[in-house]
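In: what's the 3D shape of this:
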Amino acid sequence: MDFSWHYRFVTPSEEEKLLRRELLDLRGSYAQWSIIAVIIVLRVYQGWAKSVAEIDPKQRRGPTSWWDRPIVAGWLETRRQYALCGLWLLWLASLSVWNSGDDYMHLTKALGHVALSQIPLQVLMSPAAYISTSKPAASSIFSFVTSIPQATVTPYHRLFGRMVISPLLVGHATLYLSFFIQTSHPEFGSLLNKRVRDLDVQCGLFAISMVISLVFYVRPRGAVSKTGTQGRSTASSMQERRRSFYYGHLSLVALLCFAAYYHVLQAQKYMTQALGAFLVNGVFSWAVVRWGERK
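Out: As a prediction, the model looks like this:
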């Protein structure tokens, strides 16, 4: 059985380049519209489940299932959350491979394009009120639209970044660097030595370093509650740690989006969407904290 690498370096014609660009844009549209489709299916399922529960109360959710327990004791995310994020990664990876033929660079660009198209969703799932002392679990836009509590959405927000967006972007960067290393250049020896001097590649390398930093930049875990002066001091210290994490995390995301914006023209649409999502989500969460959850 032949396990050789299917993709190869090709030199597309101008017409093929135009077709490749159209396919990349189409992938981004499919990736984003699939989010809308999932939300619609989810709302239909919620309506059905609610009607079933009203007819037969025995169908209401009982004890925590195997799927809703952590893979390892002490982990914050459940098997269900890992499974769903894994399925979404497979869908986006399949979308990247779709119609790429044996064109190495087309696949490489598709991985990055599809990954960036998901950043606005990642922002809409974020717990904007994380550092609020009164309602840290206030709803995000995604939580409000799907009627899923923010406490359930937040683990998906974490896993979505680590299991979906990061692998796609790392794959994109790895394939690009491999191409640069394997391609010779008459003046610089390899294309890598030449391209690292260019702003777009420098922005790309900076962006991927921000992605890796976000994967390992873990939020602080809650401390055991205590009473008295020591308890108040512990709570205050924890709040400071949460605030430091929030601003640090936000800074890394902002730097990632800024670098991606200047990395390639096609990323600018998604980064602009991400900025809009951040502003809308922040205002919405602030309103929830200020005036309370809608009923």
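
In: CA only for contacts and neighbour counts going forward, please
Out: OK.

In: Against which helices or strands is the lengthiest helix in the chain packed?
Out: Assignment by DSSP state H gives helix 14-55 as the longest helix of the chain. Contacts defined by 3 or more C-alpha pairs under 8 Å, 6 or more residues apart in numbering; DSSP states H and E place helix 14-55 against helix 79-97, helix 104-117, helix 141-146.

In: Could you tell me the angle between it and helix 79-97?
Out: Angle between the axes of helix 14-55 and helix 79-97 is 150 degrees (criterion: axes from the mean of the first three to the mean of the last three C-alpha atoms, to 10 degrees).

In: And this one, please, so the two structures can be compared:
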Amino acid sequence: MSFQWPYQFVTLSEEDKVQRRALLDLRGQYAQWSIIFAILIVKTMKTSTTFSSGNRPKRSSSIWDRPLFPGWAETRGQYLACGLWLSWLVALSVWNSGNDYLHLTKAIGQVGLSQLPLQVLMSPMAYISSKPTTSSVLSIVTGISQPMLTPYHRLFGRVVISPLLLAHAALYTLFFVQSSHPEFDTLLAKRVQDLDVQCGITAILTVVLLFLFARPRGTAQSGLQSWLMQGSLQERRRMFYFGHVSLVIFLCVVAYTHVQQAQRFIIQSLGASLLNGVCSWVILKFVEV
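Out: Predicted coordinates for the structure are as follows:
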């Protein structure tokens, strides 16, 4: 049986467009409510495990606690968890999209941006302080230590959010290339002159830069990472932190300008960042000795 691409460029009435927008907004809400549901499950499982284990000795590490490849920082279990979450978000994007190509394209971008506040809440805000493992908001809520949570923060950006945003951009580009325009050869030639598309392209280039500006390691570096990250570990941490945060801020600015539907997710991310920063400051000043 041959595979046939089910999605097409369909023409919608104004009423259909309103219904599509309502479904897209609902999909974004489901994506964020599922975060709360997942946090409750993690919290319940951790509480149950702690209660049942008592003072029993810790079990030996399993195959899921090992790196996916030798030398990689994150474990197979962490990749599996992020991969499953990506699969759920893709399924949510496909849900009720029918054969509407643009519905699917917009849905992938919608659910991708909806995950930005969670990504911020996982971030180690005190990374360049004397205590870089100070708990984030999500660490406190779930009871997972920040050193265990930070790898998920890294993977979530690489395995979940970035692929969704890149897929959104790729699908839109294909649509523009294959669509004609009365005054230009293709719709792409027209749309690249518009601010919203220019901001979208800039946002995708920023995502690529976030990949290149890798997290510093305590071990020797090579290639572009060595050239960018020189000096002591503390200096590399500081360079990475300010570079990384600057790129994220720039990404949020261009995403906010790109499309109106992204604005509430960017505002939520800003609120999450402020909350995370205040939480880390309180812990550093009043809690930790």
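
In: so what number do they get for TM-score?
Out: The TM-score (TM-score structural alignment, normalised by the length of structure 2) is 0.94; 280 aligned residues with a C-alpha RMSD of 1.5 Å.

In: and the equivalent of Ser140 of structure 1 over in structure 2, what does it touch?
Out: Using TM-score structural alignment as the criterion, the counterpart of Ser140 of structure 1 in structure 2 is Ser136. Going by C-alpha atoms under 8 Å, 6 or more residues apart in numbering, Ser136 of structure 2 touches 121-125, 146, 276, 279-280.

In: and what of Thr186 of structure 2?
Out: 176-180 are the contacts of Thr186 of structure 2 under C-alpha under 8 Å, 6+ apart.

In: got JSON lines for these, with distance to Leu104 of structure 2, secondary structure and neighbour count too?
Out: Converted to JSON lines, these look like this (distance: C-alpha to C-alpha, whole Å; DSSP: H, G, I helix; E, B strand; the rest coil; neighbours: other C-alpha atoms under 10 Å):
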{"residue": "Phe176", "distance to Leu104 of structure 2": "15", "secondary structure": "helix", "neighbour count": "18"}
{"residue": "Val177", "distance to Leu104 of structure 2": "17", "secondary structure": "helix", "neighbour count": "14"}
{"residue": "Gln178", "distance to Leu104 of structure 2": "16", "secondary structure": "helix", "neighbour count": "11"}
{"residue": "Ser179", "distance to Leu104 of structure 2": "17", "secondary structure": "coil", "neighbour count": "13"}
{"residue": "Ser180", "distance to Leu104 of structure 2": "20", "secondary structure": "coil", "neighbour count": "15"}
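
In: Just put the contacts of Ser136 of structure 2 in JSON lines and tack on secondary structure, distance to Val90 of structure 2 and neighbour count.
Out: Formatted as JSON lines, the contacts of Ser136 of structure 2 follow (DSSP: H, G, I helix; E, B strand; the rest coil; distance: C-alpha to C-alpha, whole Å; neighbours: other C-alpha atoms under 10 Å):
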{"residue": "Leu121", "secondary structure": "helix", "distance to Val90 of structure 2": "22", "neighbour count": "22"}
{"residue": "Met122", "secondary structure": "helix", "distance to Val90 of structure 2": "21", "neighbour count": "24"}
{"residue": "Ser123", "secondary structure": "coil", "distance to Val90 of structure 2": "24", "neighbour count": "24"}
{"residue": "Pro124", "secondary structure": "coil", "distance to Val90 of structure 2": "27", "neighbour count": "24"}
{"residue": "Met125", "secondary structure": "coil", "distance to Val90 of structure 2": "29", "neighbour count": "24"}
{"residue": "Gln146", "secondary structure": "helix", "distance to Val90 of structure 2": "28", "neighbour count": "22"}
{"residue": "Asn276", "secondary structure": "helix", "distance to Val90 of structure 2": "28", "neighbour count": "23"}
{"residue": "Cys279", "secondary structure": "helix", "distance to Val90 of structure 2": "32", "neighbour count": "18"}
{"residue": "Ser280", "secondary structure": "helix", "distance to Val90 of structure 2": "33", "neighbour count": "21"}
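
In: Identify, from these, the entry nearest to Leu210 of structure 2.
Out: The closest of the contacts of Ser136 of structure 2 to Leu210 of structure 2 turns out to be Ser123 (C-alpha to C-alpha; 14.5 Å).

In: quick one: what's aligned to the closest one in structure 1?
Out: Alignment note (TM-score structural alignment): Ser123 of structure 2 maps to Ser126 of structure 1.

In: Distance check, its match against Ser166 of structure 1.
Out: From Ser126 of structure 1 across to Ser166 of structure 1, the span is 16 Å (C-alpha to C-alpha, to the nearest Å).

In: thought Arg43 of structure 1 was touching Thr146?
Out: Yes: counting by C-alpha atoms under 8 Å, Arg43 of structure 1 sits close enough to Thr146 to count as a contact (6.6 Å).

In: For stretch 44-57 of structure 1, buried residues please.
Out: Residues of stretch 44-57 of structure 1 classed as buried by neighbour count (16 or more other C-alpha atoms under 10 Å): none.

In: let me redo that: stretch 147-161 of structure 1
Out: Neighbour count says stretch 147-161 of structure 1 has 150, 153-161 buried, by 16+ other C-alpha under 10 Å.

In: Put together TSV for those, with distance to Val114 of structure 1 and secondary structure on each row.
Out: As requested, these are arranged in TSV below (distance: C-alpha to C-alpha, whole Å; DSSP: H, G, I helix; E, B strand; the rest coil):
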residue	distance to Val114 of structure 1	secondary structure
Gln150	25	helix
Val153	22	helix
Thr154	22	helix
Pro155	22	helix
Tyr156	18	helix
His157	17	helix
Arg158	18	helix
Leu159	17	helix
Phe160	13	helix
Gly161	13	helix
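
In: how about Leu171 of structure 2, what's its match in structure 1?
Out: Using TM-score structural alignment, the equivalent of Leu171 of structure 2 in structure 1 is Leu175.

In: any chance you could map the helices in the stretch 101-250 of structure 1?
Out: Applying DSSP state H, counting those that start in this stretch to the stretch 101-250 of structure 1 gives helices spanning 104-117, 119-124, 141-146, 150-159, 166-182, 191-195, 199-216, 228-263.

In: winner for burial among those helices?
Out: Comparing these by mean neighbour count (mean count of other C-alpha atoms under 10 Å), helix 104-117 comes out on top with a mean of 24.

In: With that, I have no additional questions.
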